[in-house]
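**Student:** Okay, predicted coordinates and the sequence, questions at the end:
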Amino acid sequence: MVNEKKLDSIIQKIHESGYDGMLLYDIKNIQYVSNYKPTSIAFCILKENPVIFTSKMDMENAKNTSEITLKEYESIPQVIKSIKSEHDKNGTKNDINSGLLIEGSLAFNIYDKFKQDFKIKQSDILEKERMIKTKEEVDKIKTACNIAHKSLLDLDILKKQEESFSELMASYELGMLIRENGGSEESFNTIIATGKKTSLPHSSPSKEKMKQPILVDWGCKYMDYCSDTSRTYTYTEKEAEIEVIVLEAYNTAIKSVKPGKKLCEIDKVARDIITDYGYGDNFIHSTGHGLGLDIHEKPNVSKNDQTILEKDMIITIEPGIYLEGKFGIRIEDTVHVQNKGKVLGKLKPILN
């Protein structure tokens, strides 16, 4: 959970926006503010005295973890009625007169029910708050990186390729090692792409035997916080040539990370290098993204994101070059914004 000071800051920003409260339905946002991770339907009303409505099925779990007051969820009309009739500790009516802020991801059918009783406005207050990590969050992400990196080394992917392992079996073993080394699960479906499939940024492991080159994009969850790393193992002279270009873009982009820098400027640093070598059209995704409880969070290290880097943001840096039908190279690490960018984990960019 965020600390009390940060929760107060979120509620203050809700009030500064001219609204009395904010409706949370996204599981990760509820977990972020309360430490309770719903497994069933739940609503959180963030206001002066926040409350979570949770299902009877989830109540025991919620009681054991939530740091926000709980009420048993029965129906949306019950939630609306409870909000409208609530009184504070002094018996003063505590109406949501000025309306509710909502998450951009709120399902339309739920929005449609609440809008009949409240003025509604979409807000990204929570997403922006989640961009700045607490020390506890940074420590969890750092641990997730270390577990993920150790697990890849334990796997010995080059040996697996020599032993004719399939992409799917290597992916499965990597997941097992993540769990053995202290992670709870993968951050996302592990990508192990080999041969021509490396030119697909989001390839899925298959039952085919591993070929050359090998691209691994994997992550670990530790106490619900994610890591994200990519490594590519090259074999031919042409692959090595492209790898050097991607590594230059990677290193230069990381060196440019510092508070006060715009995310679009970081993206441009990496993109300009790759473009100067003649492969601009082959860098087909953004340079990175934020991560935390979700593998993809705000901000985006992209040409369109004007967000200014602040201390304790955590982003990925992941330039890549993809030659359609031939191969692709991507190098990625998770980076903590301090006075400069600090790569989390101890895995060197080139392993082979």
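**Tutor:** Looks like it came in fine.

**Student:** hey, let's count contacts and neighbours off CA atoms from now on
**Tutor:** Fine.

**Student:** Strands of the stretch 51-200 of the chain, residue ranges please.
**Tutor:** In order along the chain, the stretch 51-200 of the chain carries the following strands (DSSP state E, counting those that start in this stretch): 51-54, 69-72, 100-102, 120-122, 185-186, 191-194.

**Student:** Mind giving me the packing neighbours of the shortest one?
**Tutor:** Based on contacts counted as 3 or more C-alpha pairs under 8 Å, 6 or more residues apart in numbering; DSSP states H and E, the elements that strand 185-186 packs against are helix 167-180, strand 220-222.

**Student:** And here is the other one:
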Amino acid sequence: MKNEELITKLSQDDIDSMFVYKPENIKYICDFYPSSFAYLIVKDEPVLYVNSIDKEDAEELSQVEVEDVKKLSEIKDELTGNVAVEETLEFGMAQYLNDDLNALTQSAIIEDLRKTKTKDEITKIKNSIAIAENAIGEIDFTSTEKYAAATLEFDMTINGSIKPAFDTIVASGKRSSSPHSVTSMNRVETPIVVDWGAKYDHYCSDITRTFIDGERQEEIWDIVLEAQTAAIRTISPGVEISDVDKAARDVITDYGYGDYFIHSTGHGFGLDIHESPNVSMKAKGVLEENMVITAEPGIYIPGEFGVRIEDDILVKKNPKQLTTLNKKLDFLL
């Protein structure tokens, strides 16, 4: 199905063949994620070329024909007519495919197809979310931030996660005012921002919870929750993507904290942790049914603390929150 849809899209763009190198794109088309050097050539009949290390697994799992990998200089004849490559393909690799780089067309056609998820992909994302949600109950805040992150990642691993979807963030105390703070050897203090996700069959999840203590933290947490609720209510097919960001941003601005909401409201995800669309104030286009996006507003007060709440949302006429965790979680230091 994905192969047929891709070939149809390529034909519509007057592309005769495409060289695919990014592992996530190979997984999307073939349902096999290579562990070593591999590439896919898409023509009338797509063929996956893999290293001997992956050959046995590829032949079992791939939805397209599998052959032994060849040197890139040997496959020029396979790439006929108008040839497309991914926008992320490195210059050095592209040179092996054609001496005239102007003859290669950069295309995001696979990434565009990946924006909306199939039923099978949604199931895999739900499984990834379930692993991540179950693990948060095992996090241990009695030591350092790194120790807390390790306990969380260990539980995800033993319950089916290939690896974390990204570097787990545990940022506590004043360090929580940096949205992407690097987890440290500092002892945990409040508030605690935990941003984490699992990978199930290479599909990601992405969740954030902020553990709070005290009236000031509670006040900011309540504003962030109100902003997130407003954003989620806005989500629906056909809605301008920027309107979702605006819904959250307007709430935070009305409370006087607009300058402290310093990132976009969300992003798409799937095989990559960050995919289109980017749910920001400058975003172009509209939401489409079966996109999966995050809703993650936050307030970050320098020198004090930060609060973020993040959930994973399936775009439907009535948006479906795929994450099921309580927004507010109990904890012990």
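**Tutor:** Received, thanks. Given the structure is predicted, the values throughout are model-derived calculations rather than measurements.

**Student:** And Glu162 of structure 1, how close does it get to Gln212 of structure 1?
**Tutor:** Per C-alpha to C-alpha, to the nearest Å, Glu162 of structure 1 is found 10 Å from Gln212 of structure 1.

**Student:** of those two, who's got more company?
**Tutor:** The neighbour comparison of Glu162 of structure 1 against Gln212 (other C-alpha atoms under 10 Å) goes to Gln212, with 20 against 11.

**Student:** Mind telling me what Met18 of structure 2 corresponds to in structure 1?
**Tutor:** Under the alignment (TM-score structural alignment), Met18 of structure 2 maps onto Met22 of structure 1.

**Student:** Confirm that that match sits in a helix.
**Tutor:** No. Counting by DSSP: H, G, I helix; E, B strand; the rest coil, Met22 of structure 1 falls outside a helix, being strand.

**Student:** picking up where we left off before, any idea which of the strands of the stretch 51-200 of structure 1 gets closest to Leu309 of structure 1?
**Tutor:** strand 120-122 (23.6 Å; C-alpha to C-alpha).

**Student:** How about the closest one, which residues are buried there?
**Tutor:** Buried residues in strand 120-122 of structure 1, counting neighbours by 16 or more other C-alpha atoms under 10 Å, are found at Ile120.

**Student:** again, but for stretch 82-96 of structure 2
**Tutor:** Applying 16+ other C-alpha under 10 Å to stretch 82-96 of structure 2 flags Val83, Ala84, Val85, Glu86, Ala94, Tyr96 as buried.

**Student:** what do you get for stretch 152-163 of structure 1?
**Tutor:** Buried residues in stretch 152-163 of structure 1, counted by 16+ other C-alpha under 10 Å: Leu152, Leu155, Ile157, Leu158, Lys160, Gln161.

**Student:** From the residues you listed, pick the one nearest Lys303 of structure 1.
**Tutor:** Leu152 (31.4 Å).

**Student:** Tell me who's in contact with the closest one.
**Tutor:** Leu152 of structure 1 makes contacts with Leu174, as judged by C-alpha atoms under 8 Å, 6 or more residues apart in numbering.

**Student:** quick one: stretch 223-233 of structure 2 aligns where in structure 1?
**Tutor:** Using TM-score structural alignment, stretch 223-233 of structure 2 pairs with 245-255 in structure 1.

**Student:** chain center to the matching stretch, what's the gap?
**Tutor:** 22 Å (C-alpha atoms, centre = their mean, to the nearest Å).

**Student:** what residue of structure 1 takes the place of Gln321 of structure 2?
**Tutor:** Using TM-score structural alignment, Gln321 of structure 2 sits opposite Val343 in structure 1.

**Student:** neighbours around its match, how many?
**Tutor:** Val343 of structure 1 is flanked by 21 other residues according to other C-alpha under 10 Å.

**Student:** Which residue is the nearest non-sequential neighbour of it?
**Tutor:** Val335 (4.5 Å; C-alpha to C-alpha, 6 or more residues apart in numbering).

**Student:** quick one: the strands in the stretch 151-300 of structure 2?
**Tutor:** Taking DSSP E, counting those that start in this stretch as the criterion, the stretch 151-300 of structure 2 contains strands spanning 169-172, 192-196, 199-200, 203-204, 207-211, 266-268, 275-279, 292-295, 298-301.

**Student:** Please produce JSON lines containing the ones you listed, extended by mean neighbour count.
**Tutor:** Listed next are these as JSON lines, based on neighbours: other C-alpha atoms under 10 Å:
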{"stretch": "strand 169-172", "mean neighbour count": "28"}
{"stretch": "strand 192-196", "mean neighbour count": "26"}
{"stretch": "strand 199-200", "mean neighbour count": "28"}
{"stretch": "strand 203-204", "mean neighbour count": "27"}
{"stretch": "strand 207-211", "mean neighbour count": "23"}
{"stretch": "strand 266-268", "mean neighbour count": "22"}
{"stretch": "strand 275-279", "mean neighbour count": "21"}
{"stretch": "strand 292-295", "mean neighbour count": "28"}
{"stretch": "strand 298-301", "mean neighbour count": "24"}
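
**Student:** Dump these to a markdown table, plus distance to Thr229 of structure 2.
**Tutor:** What follows is the strands of the stretch 151-300 of structure 2, written out as a markdown table (distance: least, C-alpha to C-alpha, whole Å):
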| stretch | distance to Thr229 of structure 2 |
| --- | --- |
| strand 169-172 | 23 |
| strand 192-196 | 19 |
| strand 199-200 | 26 |
| strand 203-204 | 23 |
| strand 207-211 | 15 |
| strand 266-268 | 13 |
| strand 275-279 | 15 |
| strand 292-295 | 9 |
| strand 298-301 | 12 |
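
**Student:** looking at those strands, which is closest to Ile26 of structure 2?
**Tutor:** For the strands of the stretch 151-300 of structure 2, proximity to Ile26 of structure 2 was assessed by C-alpha to C-alpha; strand 203-204 is nearest, at 13.4 Å.

**Student:** what's the closest one aligned against in structure 1?
**Tutor:** Mapping strand 203-204 of structure 2 onto structure 1 (TM-score structural alignment) gives residues 225-226.

**Student:** quick one: the matching stretch to structure 2 mean distance?
**Tutor:** Superposing on structure 2 places stretch 225-226 of structure 1 at an average distance of 0.8 Å from its equivalents, by mean C-alpha distance after the TM-score superposition for structure 1.
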